[in-house]
Every structure is written in C-alpha cells, then in structure tokens.
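[1] quick one: sequence plus predicted model below, questions after.
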Amino acid sequence: MRVVLADDEPLARDRLAALLAAFDDVELVARAADGEQALAACAEHQPDLLLLDIAMPGIDGMEAARRLRRFGSPPAVVFCTAYDGHAVSAFEVDAVDFLVKPVRVERLAAALARARTFLAGRCQAAGAGRRHLCSRVGGSMKLIPLEEVHYLQAEEKYVVVAHAGGEHLIEESLKSLEEEFGARFIRIHRSCLVARERITGLHRTPDGRHLVGLRGVEAPLEASRRCAPGLREVLREL
C-alpha cells in the first residue's frame, strides 16, 4: 500500500514514518507539511492512502480531504490529530478512520486494515467500469491504463491517446469518452480532453491564447476561451 503522510510538525512526521516502517506491505512515497503539499503529493504519486493531520497552516486537513473527493481516484484518508473533537467532521468527508496522537502501533495497524478493506471494496465496485482503453496495433490489441493517459485528441474518425508509453489510436468518439470518463478528463477545446489530475497550470499569453500545462507532457496544449473558466475552477479545486 502506497502512503502519503501529511503533518506540519517534523517530529510527528518522523514518528509516524517510523511506525509505518514496521509494516512490510506499506511504502511511504511522500511527506507533506501542509494541505497544499499533500494534494500535490497525491496528484504526483497516486497513493492508496493519505495519513492526514487536521490542524495545519494554509489548507488544513479537512479542506484537503474535501478537495481530494474531486480527484478521479482519490486515496483513502485516515486522519491523525491531537484533537478528538474533529471525529464527526472527519467521517463527513469519507475518512476511513480517525487516529488520536500519540498514535499507537496497534491502532495504526487497525487503521491500515480498514484502509485495505475500503480500497478492496472500491476496486470491486469499479470492476464493471473500464480501467483501460484498447488500441489496435497491427494485428494485435494494446491495453492502455486510464491512469497513464495524458490527453485524448480527436483526429478525423479516430482519437489519439497520448500516454506515458507514447501515442496510440482508438476507434471511439471523443464525446462518448467524455460521457464515460467525465470524472477523470476535462475538455479544453472541442477536440481535446485532458486528465484532470495531470493539469499543472493555465497560462494566458500576451496575444490572448490559453495554454494548459500537463505533468508528463513537454509542450503545453491550447485551450479555447469557452473552456478556460472550467479549467480555472479545476485548478482551484486541486
């Protein structure tokens, strides 16, 4: 299980990291000192679990958890805090558990078990939905994981799938893909959808064009003026 740890106190981060090291199936992929860093780490590392403090400067833990719910595939959230008065609010944002500091290893083990159960249930529930796009390559078929897709670009009767391994063509319409995967992708103009979680910024050029930066894509993509307000809203939510 891949874990991101967010706490504004360095000693608390170190202590919880030491506790996590006792679990062979847990990999700590990133540490964060506030909610903004936690959201960025989740977007970059796609963890299974976020261990999240509540009282942090800037974006606090509760607000970070609310924003995570807008991710295409958010991690499970376990709050770790010195104050037990937040417990009710924690479960209102779909936290799977609530730990009070100082966290005991036995209590952490129980929280990790709950997170595993939650993730397994979500995976099973999503089993009926597609997790790949299928491209014909010569006489064979290639499956492209959705989480590796950067953007989808309509070209004549095909759609170009730009992903971590290159580009492939699929015989599907951009409209049908938007209807099926609208939670994961957002339209930036009439012929292009981009992965929400890969957006790194929106820049307006001196001549009035809107350019979208994507993690993993070297050159920015141009967005239409009509789509620019929706993109700004997505950036505010990330």
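    Received it, and whenever you're ready, just let me know what you need. Numbering: from 1, shown residues only.
[2] only C-alpha atoms from now on, for both contacts and neighbour counts.
    Noted.
[3] which strands or helices does the helix or strand harbouring Ala43 pack on?
    Assignment of secondary structure by DSSP states H and E places Ala43 within helix 35-45. Here helix 35-45 touches strand 2-6, strand 27-32, helix 61-68, going by 3 or more Cα pairs under 8 Å, 6 or more residues apart in numbering; DSSP states H and E.
[4] the longest one to helix 35-45, inter-axis angle?
    With axes from the mean of the first three to the mean of the last three Cα atoms, to 10 degrees defining the directions, helix 61-68 sits at 30 degrees from helix 35-45.
[5] again with the second one
    Between the axis of strand 27-32 and that of helix 35-45 there is an angle of 140 degrees, by the same axes, to 10 degrees.
[6] so which bits of strand 27-32 are buried?
    Using 16 or more other Cα atoms under 10 Å as the test for burial, strand 27-32 gives 27-28, 30-32.
[7] one step back: nearest approach to Arg116 belongs to which of the helices and strands packed on helix 35-45?
    Among the helices and strands packed on helix 35-45, strand 2-6 comes nearest to Arg116, with 10.9 Å by Cα to Cα.
[8] and the longest helix along the chain, which residues are buried?
    For the chain, the helix reaching the highest residue count under DSSP state H is reported as helix 105-125. With burial defined by 16+ other Cα under 10 Å, the residues of helix 105-125 counted as buried are 108, 111-112, 114-116, 119.
[9] the inter-axis angle of the helix holding Ala43 versus strand 2-6?
    If you take the same axes, to 10 degrees, helix 35-45 sits at 160 degrees to strand 2-6.
[10] try it against this one:
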Amino acid sequence: MRIVIVDDEPLARGRLRTLIDELGDHEVVGEAANGAEALETVSSCNPDLMLLDIRMPGINGLEAARHIALLDNPPAVIFTTAYGEHALEAFDAQAVDYLLKPIRPERLEQALARVQKLSGDQIGALQEAAGDESRRHIASRIGDRLELIDVAAIGCFVAEHKYVSLYHTGGEVLIEEPLKALESEFSERFVRVHRNSLVSKERIAGMEPDGEGGHRLLLRDVEFKPPVSRRHLAEIRKLLKAMG
C-alpha cells in the first residue's frame, strides 16, 4: 500500500516510517505534521492509507478524517493515539482500527492487514463519542480537492434542495451536509432564523425590513442577507437587544 504518515511529532513519524520499511510490501509516499497538511498530502500523493495521529494542533486527526471522507476516493485511515481507556471505548464501538502509542511492530502489522475505509458518518459518530469538540472548519468539495472554511468566518448556512449554501467572508460554497446536523453540532455559535437558515450569532450586525413585510439580517463582512421568518422574529429581536 501507499501510506501517508500524519503526526505533529517528527520522531513519531520517523519511528513509524522505520517500522513500515522493516515490514516491507508497503511504501511511505508522504508525511504531514497536522490536519491541514494531511488534506494537501492526500490530494498530491493519492495514498491508499493514512496513519493519522489524533491529537494535533489546529485541525486534529478526527476532524481531518471527517473531511477526507468527503473525497470521491478517500484513503483508508488507521488512527494513532495516546487516548485513555474511556475514549478508546468509542473507537471499539465504531469498529475503527487504531494503534495505541507507543506502537508495537506486531500491532502495526495486524492493523495493516485489516485496513478498511471509513464513512464520514462513522467518523462523525466517533468524534462525538470520544468527547471531541465541534469542528473548526467546514470542508467544501470542489472537483478533486477540498476547500476548508474556518467556522469563525461563516455568516450563515442556507438549505437549498439537496445542498446547503455556506456564505462566508470570502464568498459562497456548496456543502453536502444536512442543516439539522449542522444546527446540532454548532448550536452554541449559530441560531436558526428561518426553516432553511442558520446564522452565526457572532456575525449578526443588525436587521432591516426587506420591503415586502419581512426582515433580513445584516452580517458583518458577509454580503448575503438571510431572511428572518415570522416564527423566529421575536427571538432574533431579543438576541439583538441583548447584544446592545
């Protein structure tokens, strides 16, 4: 198999590379030091498998795996971790293979022999069960690459047919995630303003009439003005008042 090693510790990457070389039959085609680099490496190296550390600065391994699962032909993933026993129960429940640090050669060989691909839903459930925080980025698939949008830069999500439009400070992209799931994951940061819209509380700058008896929200540094339904109008006015 073609393998990419992802770990923020150079010594850990070096040890894994040595173990794989000693096993033979496999080739390390790339390395990455964090989740963002992992996404770039997948696009450039087209690996069959990623050995993916979980605890990394920025985009951690669970979040990176969730984004990678959106690709048309994602690599298989084996997590490497120093998680405690309680968190490892979540991995076992999701039938996800993982290697507990320090990694033993025989355990690595066993894991490589039963490599399997993971679904985005499976990784998302694992992320929740392991008590991991909500994602810091949302991934939009553009052709054969992923564009990552910082959650802090997002103004709103708007459901339209089978897709969700994501409006952010840099423009607009489409994502394939249910609005209900986004609302559940980001309930602390986003508020429902319409049956098909979620808006970032941090980016609400005001509200104005739409000229047709309704209202639209003004968002900081985001051009799109999402409509506010009558059902949610009182809640939004209360929120605006609390914001001063």
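    Yep, it's here. Worth saying up front: this structure is predicted, and the values here are computed from it rather than measured.
[11] just give the TM-score of the two.
    Once the chains are overlaid, their TM-score stands at 0.49 when taken by TM-score structural alignment, normalised by the length of structure 1; 134 aligned residues with a Cα RMSD of 3.0 Å.
[12] show me which positions of the helix holding Ala43 of structure 1 end up buried.
    Of the residues in helix 35-45 of structure 1, those with enough neighbours to count as buried (16+ other Cα under 10 Å) are 35-39, 41-43.
[13] can you redo those residues as JSON lines with distance to Gln124 of structure 1?
    Converted to JSON lines, the buried residues of helix 35-45 of structure 1 look like this (distance: Cα to Cα, whole Å):
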{"residue": "Gly35", "distance to Gln124 of structure 1": "29"}
{"residue": "Glu36", "distance to Gln124 of structure 1": "30"}
{"residue": "Gln37", "distance to Gln124 of structure 1": "30"}
{"residue": "Ala38", "distance to Gln124 of structure 1": "26"}
{"residue": "Leu39", "distance to Gln124 of structure 1": "25"}
{"residue": "Ala41", "distance to Gln124 of structure 1": "25"}
{"residue": "Cys42", "distance to Gln124 of structure 1": "22"}
{"residue": "Ala43", "distance to Gln124 of structure 1": "23"}
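[14] tell me which of these is nearest to Arg13 of structure 1?
    In terms of Cα to Cα, no member of the buried residues of helix 35-45 of structure 1 lies closer to Arg13 of structure 1 than Ala38, at 12.7 Å.
[15] please convert the helices and strands packed on helix 35-45 of structure 1 to CSV, extending it with distance to Ala17 of structure 1.
    What follows is the helices and strands packed on helix 35-45 of structure 1, written out as CSV (distance: least, Cα to Cα, whole Å):
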stretch, distance to Ala17 of structure 1
strand 2-6, 8
strand 27-32, 7
helix 61-68, 18
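[16] just the helices in structure 2 please.
    With DSSP H, the ranges of helices along structure 2 come out as 10-23, 35-45, 61-68, 85-93, 105-113, 120-129, 179-185, 230-243.
[17] reformat those as JSON lines; add mean neighbour count and distance to Val191 of structure 2.
    Conversion of the helices of structure 2 to JSON lines gives the following (neighbours: other Cα atoms under 10 Å; distance: least, Cα to Cα, whole Å):
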{"stretch": "helix 10-23", "mean neighbour count": "15", "distance to Val191 of structure 2": "41"}
{"stretch": "helix 35-45", "mean neighbour count": "18", "distance to Val191 of structure 2": "28"}
{"stretch": "helix 61-68", "mean neighbour count": "25", "distance to Val191 of structure 2": "23"}
{"stretch": "helix 85-93", "mean neighbour count": "14", "distance to Val191 of structure 2": "29"}
{"stretch": "helix 105-113", "mean neighbour count": "14", "distance to Val191 of structure 2": "42"}
{"stretch": "helix 120-129", "mean neighbour count": "17", "distance to Val191 of structure 2": "21"}
{"stretch": "helix 179-185", "mean neighbour count": "15", "distance to Val191 of structure 2": "8"}
{"stretch": "helix 230-243", "mean neighbour count": "13", "distance to Val191 of structure 2": "9"}
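[18] of those helices, which is nearest Arg2 of structure 2?
    With Cα to Cα, the closest approach to Arg2 of structure 2 among the helices of structure 2 belongs to helix 35-45: 8.5 Å.
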